[in-house]
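Enquirer: I'll drop the sequence and a predicted model, then ask my questions.
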Amino acid sequence: MDLEARILVVGAGATGGFFGARLVQAGRDVTFLVRPQRAAALRERGLRITGLDERTVIEPRLITAEEITGAYDVVLVSVKATGLTQAIDDIAPAVGPDTTIVPFLNGVAHLDPLNARYGTKSVLGGVVKVATTVDQDGDIVRLAPMAELVIGEQDGRPTPRVRELCELLSGAGFGTAVAPDIVAAMWHKWVFITTVGALTCLARGSVGDIVAVPGGRELGAAVLAEAAAVSAAAGHPVPADELAWITGTVSQAGSGFTPSMYRDVVAGLPTEAEHVFGDLVRRARTLSVPTPLLDLATLQLRVHQHRTTS
């Protein structure tokens, strides 16, 4: 897989738009698969990245599902969980016998339908760490400096294609790495996002707001303990250093940090509640792990989802 490999980025939102734009800037052959409405907006304004003193504008190569005419070497799937089923259908003409598919969704539930449709031979695991959002103009806004992309074979094998893909994605202004156990890495990120999501959605505030009041610091620790217990019971214990980092994140005085789940709730937008929270608590029941706080957060998010979609 050389540096001229054809890359299809599915979605041009906060995640796909950011990483895809960086790859374009690094000279990679990138096409964005988007909906007609998003395509019209991007053709009018360009793909823009702002925040942290950045003002980047690129003219992306765009395509809609009906316009795909052949296979790509790499397909990066960066849609919301609610759009996954449609995306799986849309990319079919872009997937050939040698295409590598890398999904960057939260949780792990998306692996099952992707594997069922395209086979584990084609699908890698992936984790992205980036703090971005999309503003009312459709521009991508950076909220923090971190930007990292991690990939790996689902069975943990150090295959040549993973090393070659890591090289293809490297040198583009974000960190890249191959995980020795990508499924475990996906679980560990899942622990983080459910912890910060449950904490902020239950307490309705930023981390700093929460730890500033009695019981706030203890709430973060209790939610983390539940999420980490589910991961451990599933065979993916969270390493001590990651637990320490998450603990620090949810107990930092004065922190203005809020996760995307909370920001969507405050904005009255639909969320990935079932994919991120519903799936985790269902697995917790199967594994006989009690999760009262995560159950409460899931219920709250389901009520929010009902209000926004009914």
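Expert: That came in fine, so what should we check first?

Enquirer: from here on, contacts and neighbour counts on C-alpha atoms
Expert: Fine.

Enquirer: longest helix anywhere in this protein?
Expert: Of all the segments of type helix in the chain, defined by DSSP state H, the longest one is helix 182-203.

Enquirer: now do it: everything it contacts.
Expert: 106-108, 125-127, 150-154, 156, 179, 206-207, 210, 219-220, 223-224, 227-228, 231, 236, 238, 246, 250, 258-262, 265, 276-277, 293-294, 297-298, 300 (Cα atoms under 8 Å, 6 or more residues apart in numbering).

Enquirer: give me that answer again for 7 Å
Expert: The contact list for helix 182-203 (Cα atoms under 7 Å, 6 or more residues apart in numbering) reads 106-108, 125-127, 151-154, 156, 206-207, 210, 219-220, 223-224, 227-228, 231, 236, 238, 246, 250, 258-259, 261-262, 277, 294, 297.

Enquirer: alright, now check it against this:
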Amino acid sequence: MKILIIGAGAMGSLFGGRLKAQQAEVFLYNRRNPHVETINQSGLAIVERDNQETTVPLKVVQDLSITDAYDLVLVLVKAHATKAVLESVKSAFSLETLLVTMQNGLGNLDVIAELFPNNPVVAGTMGCGASVESNGRILHRGWGKNYIGRSEDADAQETLLEFILLLNQSGLETELAEDVQTVIWNKLFVNVAYNSLTALTRLRNGDILNTDEGKCLLRGVVTESVQVAKAEGISVDAEATVAKCLKMGQEDIGANKSSMLMDVLHKRKTEIEAINGAVAKLGKKHGIETPYNDLITGIIKVIEANYDLQVD
């Protein structure tokens, strides 16, 4: 199986490195930057939970050809870049190529399906986590289970099952999801809880829980998100979801620097529109008030628009 990963950030690097370590035929696609150049020159260094470090030879390409014939394309760019990036490379894929999105937030599957109406497309979500510590070096700092939805296309489903087997063999625990939309919403609750709040406070995930005020903010954004999810037909309990999010911050992902925090620290565009912004937008659709998510989305957008004017 020939695999292409679109996006060589922390998660693309983690998946690519783990798959390559199992001798899978995998390539990454990303614009040139210092992280990419280091990987191409010296390999990708992956630091695991016991601080054991391995270096994997990995290739990140900037040009794609129709002759490359990828069986599966895993999309891991930031949600706001999905359309532009995929439009620029869509001619490189055949009609049999299976596209898999495991991106943060809502709406990614719809964007990809619109761009590739004749290709099989499935969505999933990640339970694992990683961050770029320095160019060419990532920290593997989340070890939850990944989920991917089924494909209605028989050939694509066979390819998908082979891909899931490869991920499990690589140590990235992955399961086929019968109800992938519920899984995606459950991941969204965690992202709503931690991404924007850590970006605003510039704290690691667990540190926003050091005060009652932080816990109250988390409860507010998650509870609103659960109300919107219910309106979208997702069966979910608010108190159980809040408790799960709190537990994750205290036990599983507390040491992580969220992707949105890293975006703000590096003065990059965030995924706020696909996370808290998506909750606020759907809330308006259903007539549900979402003051926490509205306010947080607005503040993050103000920060994004004024990076050059920030006071040191």
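Expert: Happy to help now that I have it. Just so we're clear, the structure is a prediction, and the values are computed from it rather than from any experiment.

Enquirer: how big is the offset of the very next helix or strand once past the longest helix of structure 1 relative to structure 2?
Expert: For helix 182-203 of structure 1, the following helix or strand on the C-terminal side (DSSP states H and E) is helix 207-211. When structure 2 is superposed, helix 207-211 of structure 1 averages 4.3 Å from its matched positions, counting by mean Cα distance after the TM-score superposition for structure 1.

Enquirer: helix 207-211 of structure 1: how far from the chain's middle?
Expert: In terms of Cα atoms, centre = their mean, to the nearest Å, the centre of helix 207-211 of structure 1 is set 24 Å apart from its chain centre.

Enquirer: what's the next helix or strand after it aligned against in structure 2?
Expert: In the C-terminal direction, the helix or strand that comes right after helix 207-211 of structure 1 (DSSP H and E) is helix 216-233. Alignment note (TM-score structural alignment): helix 216-233 of structure 1 is matched to residues 214-231 of structure 2.

Enquirer: aligned partner of residue 85 of structure 2 in structure 1?
Expert: In structure 1, residue 85 of structure 2 lands on residue 87 (TM-score structural alignment).

Enquirer: ok, then the element right after the helix or strand its match falls within?
Expert: If you go by DSSP H and E, residue 87 of structure 1 is part of helix 84-90. For helix 84-90 of structure 1, the following helix or strand on the C-terminal side (DSSP H and E) is strand 100-103.

Enquirer: which bit of structure 2 covers that following strand?
Expert: Using TM-score structural alignment, the residues of structure 2 aligned to strand 100-103 of structure 1 are 98-101.

Enquirer: tell me how many other residues surround residue 292 of structure 1.
Expert: 13 (other Cα atoms under 10 Å).

Enquirer: and if you look at the one 5 residues further on?
Expert: Using other Cα under 10 Å as the criterion, residue 297 of structure 1 is surrounded by 25 other residues.

Enquirer: now it: closest residue in space that isn't a chain neighbour?
Expert: residue 198 (5.4 Å; Cα to Cα, 6 or more residues apart in numbering).

Enquirer: the longest helix of structure 1 against structure 2, how far on average?
Expert: Relative to structure 2, helix 182-203 of structure 1 is 2.1 Å off (mean Cα distance after the TM-score superposition for structure 1).

Enquirer: angle of that helix against helix 216-233?
Expert: Orientation check (axes from the mean of the first three to the mean of the last three Cα atoms, to 10 degrees): helix 182-203 of structure 1 against helix 216-233 gives 150 degrees.

Enquirer: can you pull the buried residues of stretch 210-222 of structure 2?
Expert: The neighbour-count check on stretch 210-222 of structure 2 (16 or more other Cα atoms under 10 Å) flags 214, 217, 218, 219, 220, 221, 222 as buried.

Enquirer: quick one: map residue 179 of structure 1 onto structure 2.
Expert: Using TM-score structural alignment, residue 179 of structure 1 sits opposite residue 177 in structure 2.

Enquirer: element containing residue 293 of structure 1, please.
Expert: Going by DSSP H and E, residue 293 of structure 1 is part of helix 292-309.

Enquirer: so what touches that helix?
Expert: 198, 202, 223, 268, 269, 270, 271, 273, 277, 278, 281.

Enquirer: how about a cut-off of 8 Å?
Expert: Against helix 292-309 of structure 1 from outside (Cα under 8 Å, 6+ apart): 194, 198, 201-202, 222-223, 226-227, 265, 268-271, 273-274, 277-278, 281.

Enquirer: let me know the angle separating that helix from helix 182-203.
Expert: 80 degrees.

Enquirer: where's residue 284 of structure 1, which helix or strand?
Expert: helix 279-286.

Enquirer: could you find the closest non-adjacent residue to residue 17 of structure 2?
Expert: Leaving aside its chain neighbours, residue 17 of structure 2 sits nearest to residue 56 (6.0 Å; criterion: Cα to Cα, 6+ apart).

Enquirer: tell me the gap between stretch 96-108 of structure 1 and the middle of its chain.
Expert: Using Cα atoms, centre = their mean, the offset of stretch 96-108 of structure 1 from its chain centre is 12 Å.

Enquirer: my bad, should have said stretch 180-196 of structure 2
Expert: Centre to centre, stretch against its chain (Cα atoms, centre = their mean), the figure for stretch 180-196 of structure 2 is 10 Å.

Enquirer: kindly report the same for stretch 252-265 of structure 1.
Expert: In terms of Cα atoms, centre = their mean, the centre of stretch 252-265 of structure 1 is found 16 Å from the chain centre.

Enquirer: contacts for it?
Expert: Contacts for stretch 252-265 of structure 1 (Cα under 8 Å, 6+ apart): 133, 193, 196-197, 200-201, 204-209, 211-212, 270-272, 304.

Enquirer: gap between the two ends of it?
Expert: Distance across stretch 252-265 of structure 1, first residue to last, is 22 Å (Cα to Cα, to the nearest Å).

Enquirer: same check, this time on stretch 23-43 of structure 1
Expert: Note: stretch 23-43 of structure 1 ends 18 Å apart using Cα to Cα.

Enquirer: so which bits of that stretch are buried?
Expert: Residues 23-25, 28-34, 38-39, 42 are the ones in stretch 23-43 of structure 1 that count as buried (16+ other Cα under 10 Å).
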